[in-house]
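>>> Everything below, folded, please.
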Amino acid sequence: MRKLSRRGFLGGIGVGAGVLAAQPAKAFGVINEIFDDAPAAAAPSAVTFGRIFGIPAFAPASSAVVAALSDIGKAGGLLDAKDDLSQGPAASILDPTLSPNHHDNPRMTAGFHFLGQLIDHDLTFDLTSTLGVPAVPEQTRNQRTPALDLDNVYGGGPQASPKLYDPADPAKFLVQSGGQFEDVPREADGTAIIADPRNDENMMISGLHVAILKFHNNVVDALRAQGVRDVFNAAHRTVLWHYQWIILHEYLPANIGQDMTTAVLSNGLLYFDPYRTPFMPIEFSAAAFRFGHAQIRPSYRANLKGDNGSPFFGFIFDPAGEGQADPVDLRGGFRAPRRFIGWQTFFDFGDGQVKQNKLIKTAVSTPLFQLPLSAIATHDQPVSLMARDMLRMLTWSLPSGQRLAEFMGDPVIDAGHFPELAKYGLGLDANTPPLYYILREADLVNGGTHLGPVGGRIIGETIIGLMLVDPGAFLSSNPNWTPTLPSATPGTFTMVDLLKFAKVDPASRGQ
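Modelled structure (predicted):
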């Protein structure tokens, strides 16, 4: 083993009196261990993926390892929570005994997974790599910008992406009716007219996309009333900064913990270096940020009155929905009067209707092991989401969770905590695929309520790091900024505030 000095970087940000304040630039003398069998170094770019760590892969991409990972991620495999779906989607919510291996998270409501999905779709999109076949991140194009700029919603703006905008008022998005309430614009066959097709994978992410469209349009109206002339660009910045505020002050503390969020803000970036070239780390996109798949419930109450005056319950995906014009499940891609989201199920409006996310652990809701092909961006096999996740870590030759923890100086979860992986005879219990490790770490360290040190550090440094170097982010250009739009608590802004300003909150829609 040989050691090389890691390239330094400049930048840091502190927290004082509850307000972010810029700090003088400082260099961190971090040592990066580069092993002889580590992936070859290459230069990432803003249009490709890249690596944070020069650490070798947890396992070779052999046929035996591919078979083991496929087995771990298959329906009925180690990651399947084995929920009892026989009683239907409503019972799945109301009767916790039907999910004995996967309990609700008391600290986080159901909508935060879908906010995380929107963030993921904002930052990363790989259309070219093959699952389980090694690829070079620095030679693989990322279809999204490594910035929290909502390019998955805005596309190239009114000039470059005119189909996304209202031809009668190009400063605003085109929004159509879904029957009772708003929907994304759609072609005659139901295909969504949006910048990223993944934002129509399920009703919840599609509904969140609509909320951003309406949020922007209402900001345009508010700015026009103030006499603002360059209204599109002013509205775009206003939307982005409030969205980024929610990520920094609500999403990250809930998912990585307030202590980790504060540590990254106060002490700077110890591992991720976006200062020379912002890029999307493969450790984030292919492993750590996929923790959100463990948060998904088997079923949701989409709304309170959409199903002939009764609540519309559905499994997130259900094979019975194949071929239906108005599927029984909550897949995206369809327009019907009941296919809208009542957000009081997903975020806390104070009316007692909200439901919770699932705990973060190595147990994932059973419907996710049989996805419809329409919910897979590349429309290919396997249809198990977790089999895809496991194989993707081979694609990018990612290091094991143990090697990551050791490198970061965090407590290492040893092989004794992964006895179920020993049966494969491949050493996966001691060199555990990083996503599997991160899920187990969250469970062991924090009871699954939020991520542990390895997962939390990778996610915190990536998201905050990109906000620090992006000139369009409030954290880099105006770190003392506070929200300007009306909110329940002045000086802050939450997802509930966003939904209310977008006028998709339950009270304004009569749901």
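
>>> make it CA atoms for all contacts and neighbour counts henceforth
Fine.

>>> So which residues of the stretch 201-350 of the chain form helices?
Along the stretch 201-350 of the chain, counting by DSSP state H, counting those that start in this stretch, helices occupy 203-225, 231-246, 252-256, 258-267, 282-285.

>>> okay, those in CSV with mean neighbour count next?
Shown next, in CSV, are the helices of the stretch 201-350 of the chain (neighbours: other CA atoms under 10 Å):
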stretch, mean neighbour count
helix 203-225, 21
helix 231-246, 20
helix 252-256, 22
helix 258-267, 18
helix 282-285, 23
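
>>> Nearest to residue 354, out of those helices?
helix 203-225 (14.3 Å; CA to CA).

>>> who does the closest one touch, helix- and strand-wise?
helix 111-123, helix 151-154, strand 169-173, strand 182-183, helix 231-246, helix 495-501 (3 or more CA pairs under 8 Å, 6 or more residues apart in numbering; DSSP states H and E).

>>> Minimum distance to residue 372: which of these has it?
Among the helices and strands packed on helix 203-225, the nearest to residue 372 by CA to CA is helix 111-123 (17.5 Å).

>>> quick one more, to check against the first:
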Amino acid sequence: MPPVNRSHVMSAVLATVVGCSTIASVTPFTASAADTLFLKSPRTPSRADDSFIRMFPGLPPFAAATDEMRDKAKKVGEAGGILDAMDLLTDPVQSITNPAVFSPNNPDNPNMTAGMTFLGQFIDHDLTLDPKSPLLQNADPRRTTNFRTAAFDLDSLYGQGPQDSPELYDRSSGDIKLRVDVLPGAEAVSRKGATRYDLPRDASNNAVIGDSRNDENVIISQFHVAMLRFHNAVIDNLRAKPELAKASPDRVFQMAQRLVQWHYQWIVLHEFLPITIGQGRVDDILRRGTTFYNGDDARFRNLRGNPQIPVEFSVAAYRFGHSQARPSYRLNFGPDGGNPFFVFIFEDSNDPNDPDPADLRGGKRAARRFVDWQTFFNFGDGNVRPNKRIDAKLSTPLMHLLGMRGPAPGMPQDGVQSLASRNLMRHVNFGLPSGQAIARVMGVQVLTPAQLTELQPYSMDRSTPLWYYILKEAQVLESGLRMGPVGARIVGEVFIGLLRADRSTYLSVDRNWKPTLPSATPGDFKVTDLLRLAGVVPPL
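Below you'll find the predicted structure:
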């Protein structure tokens, strides 16, 4: 299973689905490359019914699926247009330390830290992958294959398991651990003395992991590293128990995998989802059940009984995180603890063959290409930076995606560089309903044409593409602090619906289960606890 080199693509920060990253993703590559890369995913789709579905099949498309409409959608998302935050500066530091002056279209979200964008992207890559749907023609969800399992099972981490994906595993200790490399040159120390790690790579620097999208940028790459080390730490934690000291490697692996999956699911349900849609909405769905998406309903399952992902989620709602990406980040405090590495998400002027470019592109290995997570999640040391609010603006670098200019091997020849344009064109292709139509079905507040006046020249102020509508309702109705009623209901119901439909999740097996691994708060488990246990941040 040779990995595909995708270092020219930065769709990553895109966070969230299919985009999360994929139907969503802009991550482009050829169909043959996709077939090769994802051939060994767990429960890899071998039949056409591992596809996407519609959550609101009775609603008409927001607009006619024509080339004229695709061109109009493209124009709405173009660089310099209404979605462009105009925030690409010459100094990556100022856009972080003084955003009100240097990046006014990137207002801080005081309720969410910068790392949540990339956690959201990792979750996306665990749920969806559509590498084949074309951008310039119409598409049918049921004829569009999802190459990921529609489950919070970490198939992007474990591949097809130790037997069928042996390249992902390290048995040198006798136990079944996941492969991790030490970052060269770093004997890798930060000012706190923490060893720095990298994804396992082949001779061409291709990451040897279950989903190559998790090497799209340094931050998602390093989060995947943390997950690899988290599994390995759980193995060690289990081996330290006297009753498991002589247990077989297979038994310990299975126990560790279940613990990793359940603690990850806990973070999704008790940390990521409440911050994203609001605790009250999470509680309401858990208490009353889902109304519009039920993973147990035959309408939302394929012939083998597996849940399927709605395009309203993958193409629209879960791409909310695209609006949260900033133009630059403080990646770390410096390999020697002296010079923090502030970096743009990507710089188109950088040489793609540079082994250590001054941007966040993935597929590289160098001493400074690691993350100090204290910037991205709150460890109480004053270093954390906030996320951007959810609104109808995307950072300018996302209007100029690397590799989209062509002609690069494996890149689409559609010439559309803007992520916003690509998102909106897919709304036309898949015939997604308008945000207003879904809001009416849900019985929630509907945005008025006056609140969408910037779309009037495109005749979209009364029938608005769902993704744009969801960004704007978060901005108007929630001050950008969390998703609005339509986006929150779609994301919340799909997350909880999938957790309930999978008979192996803690929510299905034992809804009263509480985390058991070491944490700052016994009975709870957060991303910060995971990162500490993984050994990628200093211990308490």
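
>>> Once they're superposed, tell me the TM-score.
Laid over one another, the chains give 0.87 as their TM-score (TM-score structural alignment, normalised by the length of the first structure), with 462 aligned residues with a CA RMSD of 1.9 Å.

>>> between the helices and strands packed on helix 203-225 of the first structure, which one is nearest to residue 399 of the first structure?
For residue 399 of the first structure, the closest of these is helix 111-123, at 21.1 Å, according to CA to CA.

>>> And the closest one against the second structure, how far off on average?
With mean CA distance after the TM-score superposition for the first structure, helix 111-123 of the first structure departs from the second structure by a mean of 0.4 Å once superposed.

>>> and the helices and strands packed on helix 203-225 of the first structure as JSON lines, adding distance to residue 216 of the first structure?
Supplementary listing: these in JSON lines, determined by distance: least, CA to CA, whole Å:
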{"stretch": "helix 111-123", "distance to residue 216 of the first structure": "16"}
{"stretch": "helix 151-154", "distance to residue 216 of the first structure": "10"}
{"stretch": "strand 169-173", "distance to residue 216 of the first structure": "7"}
{"stretch": "strand 182-183", "distance to residue 216 of the first structure": "14"}
{"stretch": "helix 231-246", "distance to residue 216 of the first structure": "6"}
{"stretch": "helix 495-501", "distance to residue 216 of the first structure": "9"}
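
>>> Among these, single out whichever gets nearest to residue 388 of the first structure.
Short answer: helix 111-123, nearest of these by CA to CA, at 16.1 Å.

>>> Counting by contacts, list what that closest one packs against.
helix 151-154, helix 203-225, strand 356-358.

>>> For residue 59 of the first structure, find the nearest of these.
In terms of CA to CA, the element of those nearest to residue 59 of the first structure is strand 356-358, at 29.5 Å.

>>> Just give the closest residue to the equivalent of residue 365 of the first structure over in the second structure, not the sequence neighbours.
Using TM-score structural alignment, the partner of residue 365 of the first structure in the second structure is residue 395. Computed as CA to CA, 6 or more residues apart in numbering, the closest residue to residue 395 of the second structure that is not its neighbour in sequence is residue 85, at 5.2 Å.

>>> I figured the one you found hits residue 399, correct?
No - between residue 85 of the second structure and residue 399 there is no contact under CA atoms under 8 Å: 9.6 Å.

>>> re earlier: now tabulate the helices of the stretch 201-350 of the first structure in TSV and tack on distance to residue 422 of the first structure.
Shown next, in TSV, are the helices of the stretch 201-350 of the first structure (distance: least, CA to CA, whole Å):
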stretch	distance to residue 422 of the first structure
helix 203-225	37
helix 231-246	41
helix 252-256	29
helix 258-267	32
helix 282-285	24
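
>>> Tell me which of those helices lies nearest to residue 68 of the first structure.
Comparing these under CA to CA, the one sitting nearest is helix 282-285, at 20.8 Å.

>>> picking that back up, which one of the helices of the stretch 201-350 of the first structure lies closest to residue 3 of the first structure?
Comparing those under CA to CA, the one sitting nearest is helix 282-285, at 20.8 Å.
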